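J.: coords below, sequence missing:
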């Protein structure tokens, strides 16, 4: 078989899909959370008439619009690969996958597209009520879109409700079982919460950046940082619980993936250790230089302190996933999750001491953790998808049997083109987003126009409009 730098057409096709999905994943992870955040900001403005909320709404609306657009474009390119690099998969799984993808367009994308224009440009044209409804519909649409996409992905991990026809295609028998397959509820809850947490760290990181630049007198900066820290301290522990439950569900339906995640090359008869770190040696079938806690892995997997476990030594070599990337990616995700919880607790302690806006080291840590949500979701995606190998539909269709009959040179050329174009176009978009984040929310934020009547900044008494150089009264979010 022809190879380029030791990579055949199958591996290059997998790398190409992994690259485009990882790039795409960045934008929905932000836009899903930002859509809901914008709905909250708009609602808080209508409730309190506090202009800082309107200022923040306009500030983040521009960032949302750009990330939403880049998410749509990168998603379309990703979908094309089903027909180019994975045509066999498309042919065999199309009767199941095709309708689900169409439902996503008909229910979610049309909903988002229908109300996005009103959300972006319609406040002065349709009134606050309809504008708020449009903002809510865009937020709901992003979650519905995630629901359908995750249903498709979950079915590939835990296929259910299907039969095989004479042509070897997977055809639907029970749509309820297909949509609500065994891993879908766990994957949906874990992924959507991850999007909200990712957005909280982006918003908090931007707030921390401006606080470090001496802009604590800007009411919008204080509000965004406070709201982000509330979201983190509440959501991060919930995400840890959801992740644990998702892991137990994975062990029930994809035990080999969990063995790779935990690095269990050998079986255990009396107590399962929790391997914290190590160097996987898949060829030798062992974890080198392992740092582990004896017996703790048993209770985590609900097997008790003296539980037994069949390791990867009971799995045929050809059915094992690549252990090293799964093992390390899982630890990146979990490690970042622990740091997120710790940062949330730190922020809560600073709030209770009344130093939330003066804790320089907290702001530095928040700024450093700003991109952590993106890293965590990509690490989680790598854990999930590489851990499913060598199957594209778990237990049913091997990845090697799903790829298009393309030449290695053709796949390599398209991969190089994707890398160059993605970094040029989407790189420019990301740079522009960072430039937008680089300035603080201002009274002159484009499109901001206060409603008639006094502006309240504390929810009680009127107050003058505040610029960056003044310090305002405390906001409801603080």
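T.: Everything's here; your move. Keep in mind that this is a model prediction, so the values were computed, not measured.

J.: CA atoms for contacts and neighbours, from now on please.
T.: Will do.

J.: Tell me how many other residues crowd the nearest residue to residue 162 once chain neighbours are set aside.
T.: Distance criterion CA to CA, 6 or more residues apart in numbering; nearest residue to residue 162, sequence neighbours excluded, is residue 172 at 4.5 Å. Residue 172 is flanked by 20 other residues according to other CA atoms under 10 Å.

J.: my guess is residue 172 meets residue 163, correct?
T.: Yes. Applying CA atoms under 8 Å, one finds residue 172 in contact with residue 163, separated by 6.4 Å.

J.: In addition, the following structure is provided for comparison:
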């Protein structure tokens, strides 16, 4: 049975599986690191203990998520050698240094200050500790910058030449790093990370508001998260639109697949809201569409012509159905986030932000929405790039290592089993941490010989918690 699978498809599936697990942790840790910096900054400014309590609560969750992100990222790098050695050989002179810069400038910064952030408040003092927290947050942003520079170069390659061996040779590092799609992807991804974290924090705050646990902490969490949703969701929609226009300029075939335009439209293209892509017949079945709106969005002209997939050789088309639906999932969640932000703003105006149970239930349901949107966006970007690894220059079929399908299939099965066990346990542990918001302030965790997060009760705190619970 294994012989019936194509090695390239299996290798792509393996990388897609591992990167799907990986991407959700950086998306969460980027936003959470900045949130921790904001919490500690507010504590130093306002001298309000609730901000320090929330900082101590979320820093433990950040540590676990950060660790799982590091582990899942290391695994991905091995696949460049095992499954994609031809790609590594040809593109290595460009992407290798960029990955190295990420480790030198970002990972070392994060790792160097992480220990101080987690354990050093009463050892280095509040101001230096705040600096360490800011350095961790900046490190996560720098890491995202380098990784997105690599991915963006693969999408819109620039500043390179080719040698006799067929390798990409760097000619202008400024053009390589600041390639045409890089600014748009960086802004879009960072905003996505902030929204992802905001909706997780909002879901936790809403959960505890419904449970009437630690009302002041819950209200603070929920209020801060909803402010982020209200302010950032509209920005993300505008950033996404700008990114789409950039994609239309440099990767028009991807946009054709996203829009479901099998046919060219010389006098204005419709916006297809929903439908079933029929790749065999080259059409969208049961399409629900708005005439000429796609031309208005993409060209700012109702009658602007838009080319379709009928202008592209079949061998250069991406998998249309996957790109079509992943794009709609991403956009749909984006507008749902905007709706949540506006709903919370209306309740804030009415003074019911912390008492509207339906708003809180919706926030809990929307908790994982950011992760789904990030994954859908990644699928749109990466599957829409097919059949290339380096767009327009290196085909995916020509990037594969000389490996047999059974070998790739066996490692894929091993990854699936291991990942679901290890990262499933890690995710379950994070959810338990989120559930254990203390009802009342516990002693400062960095004081005394016994140090804990204040979330998981231990022998030294059971009598305190017990007394507090009896007080309720």
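T.: Thanks, I have it. None of these values were measured; they are calculated from a predicted model.

J.: can you pull the contacts of the residue nearest to residue 162 of structure 1?
T.: Going by CA atoms under 8 Å, 6 or more residues apart in numbering, residue 172 of structure 1 touches 95, 96, 161, 162, 163, 178.

J.: try 10 Å this time
T.: 93, 95, 96, 97, 99, 160, 161, 162, 163, 164, 165, 178 (CA atoms under 10 Å, 6 or more residues apart in numbering).

J.: For burial, what's the neighbour tally of the last one?
T.: By other CA under 10 Å, the residues close to residue 178 of structure 1 number 24.

J.: which residues touch it?
T.: Counting by CA under 10 Å, 6+ apart, residue 178 of structure 1 touches 96-97, 100, 151-152, 154-156, 158-162, 172, 184.

J.: can you do 6 Å?
T.: 160, 161 (CA atoms under 6 Å, 6 or more residues apart in numbering).

J.: next one: the third one
T.: With contact taken as CA under 6 Å, 6+ apart, residue 96 of structure 1 is in contact with 171, 172.

J.: give me that answer again for 7 Å
T.: Counting by CA atoms under 7 Å, 6 or more residues apart in numbering, residue 96 of structure 1 touches 170, 171, 172.

J.: before we move on, what about residue 147 of structure 1?
T.: residue 188.

J.: what separates it from residue 187 of structure 1, distance-wise?
T.: To residue 187 of structure 1, residue 147 of structure 1 is 9 Å away according to CA to CA, to the nearest Å.

J.: same deal with residue 90 of structure 1?
T.: Distance from residue 90 of structure 1 to residue 187 of structure 1, by CA to CA: 23 Å.

J.: if we can go back for a sec, among the contacts of residue 96 of structure 1, which are located in strands?
T.: 170, 171, 172 (DSSP state E).

J.: The first one maps to what in structure 2?
T.: In structure 2, the residue paired with residue 170 of structure 1 according to TM-score structural alignment is residue 168.

J.: Can you get me a residue count around that match?
T.: Neighbours of residue 168 of structure 2 using other CA under 10 Å come to 23.

J.: go on, residue 11 of structure 1?
T.: Residue 11 of structure 1: 18 surrounding residues under other CA under 10 Å.

J.: Show me what it lines up with in structure 2.
T.: Counting by TM-score structural alignment, the partner of residue 11 of structure 1 is residue 9.

J.: in the helix or strand containing its match, what's buried?
T.: Here residue 9 of structure 2 is covered by helix 7-46, with elements defined by DSSP states H and E. Across helix 7-46 of structure 2, burial judged by 16 or more other CA atoms under 10 Å covers 7-8, 10-12, 14-44.

J.: Next SSE downstream of it?
T.: Using DSSP H and E, the helix or strand that follows helix 7-46 of structure 2 towards the C-terminus is helix 49-82.

J.: In structure 1, what range does that next one match?
T.: Helix 49-82 of structure 2 corresponds to residues 51-84 in structure 1, going by TM-score structural alignment.

J.: distance between the matching stretch and the chain's centre?
T.: Centroid separation between stretch 51-84 of structure 1 and its chain, computed with CA atoms, centre = their mean, to the nearest Å, is 14 Å.

J.: After superposing, tell me the mean distance of it to structure 2.
T.: In the superposition with structure 2, the average deviation recorded for stretch 51-84 of structure 1 is 0.4 Å (mean CA distance after the TM-score superposition for structure 1).

J.: Not counting sequence-adjacent ones, nearest residue to the equivalent of residue 318 of structure 1 over in structure 2?
T.: Aligned counterpart of residue 318 of structure 1 in structure 2: residue 315 (TM-score structural alignment). Distances taken as CA to CA, 6+ apart place residue 387 nearest to residue 315 of structure 2, at 7.7 Å, with adjacent residues excluded.

J.: so residue 348 of structure 1, which of the three states?
T.: helix (DSSP: H, G, I helix; E, B strand; the rest coil).

J.: count of residues packed around the residue nearest to residue 315 of structure 2?
T.: 20.

J.: try the one 5 residues further on
T.: Using other CA under 10 Å, the number of residues around residue 392 of structure 2 comes to 16.

J.: Would you map the strands across structure 1?
T.: Under DSSP E, structure 1 gives strands at 162-164, 170-172, 274-281, 286-293, 391-393, 397-398.

J.: And these: which comes nearest residue 254 of structure 1?
T.: Closest to residue 254 of structure 1 of the strands of structure 1 is strand 391-393 (CA to CA; 11.2 Å).

J.: Packing partners of the closest one?
T.: helix 128-157, strand 397-398 (3 or more CA pairs under 7 Å, 6 or more residues apart in numbering; DSSP states H and E).

J.: quick check: angle from the longest one to helix 51-84?
T.: Orientation check (axes from the mean of the first three to the mean of the last three CA atoms, to 10 degrees): helix 128-157 of structure 1 against helix 51-84 gives 30 degrees.

J.: Return the set of buried residues in helix 128-157 of structure 1.
T.: Those would be 128, 130-157, for helix 128-157 of structure 1 by 16+ other CA under 10 Å.

J.: That helix vs structure 2, average offset?
T.: Looks like 0.3 Å for helix 128-157 of structure 1 (mean CA distance after the TM-score superposition for structure 1).

J.: residues in structure 2 matched by that helix, start to end?
T.: Against structure 2, the aligned range for helix 128-157 of structure 1 is residues 126-155 (TM-score structural alignment).
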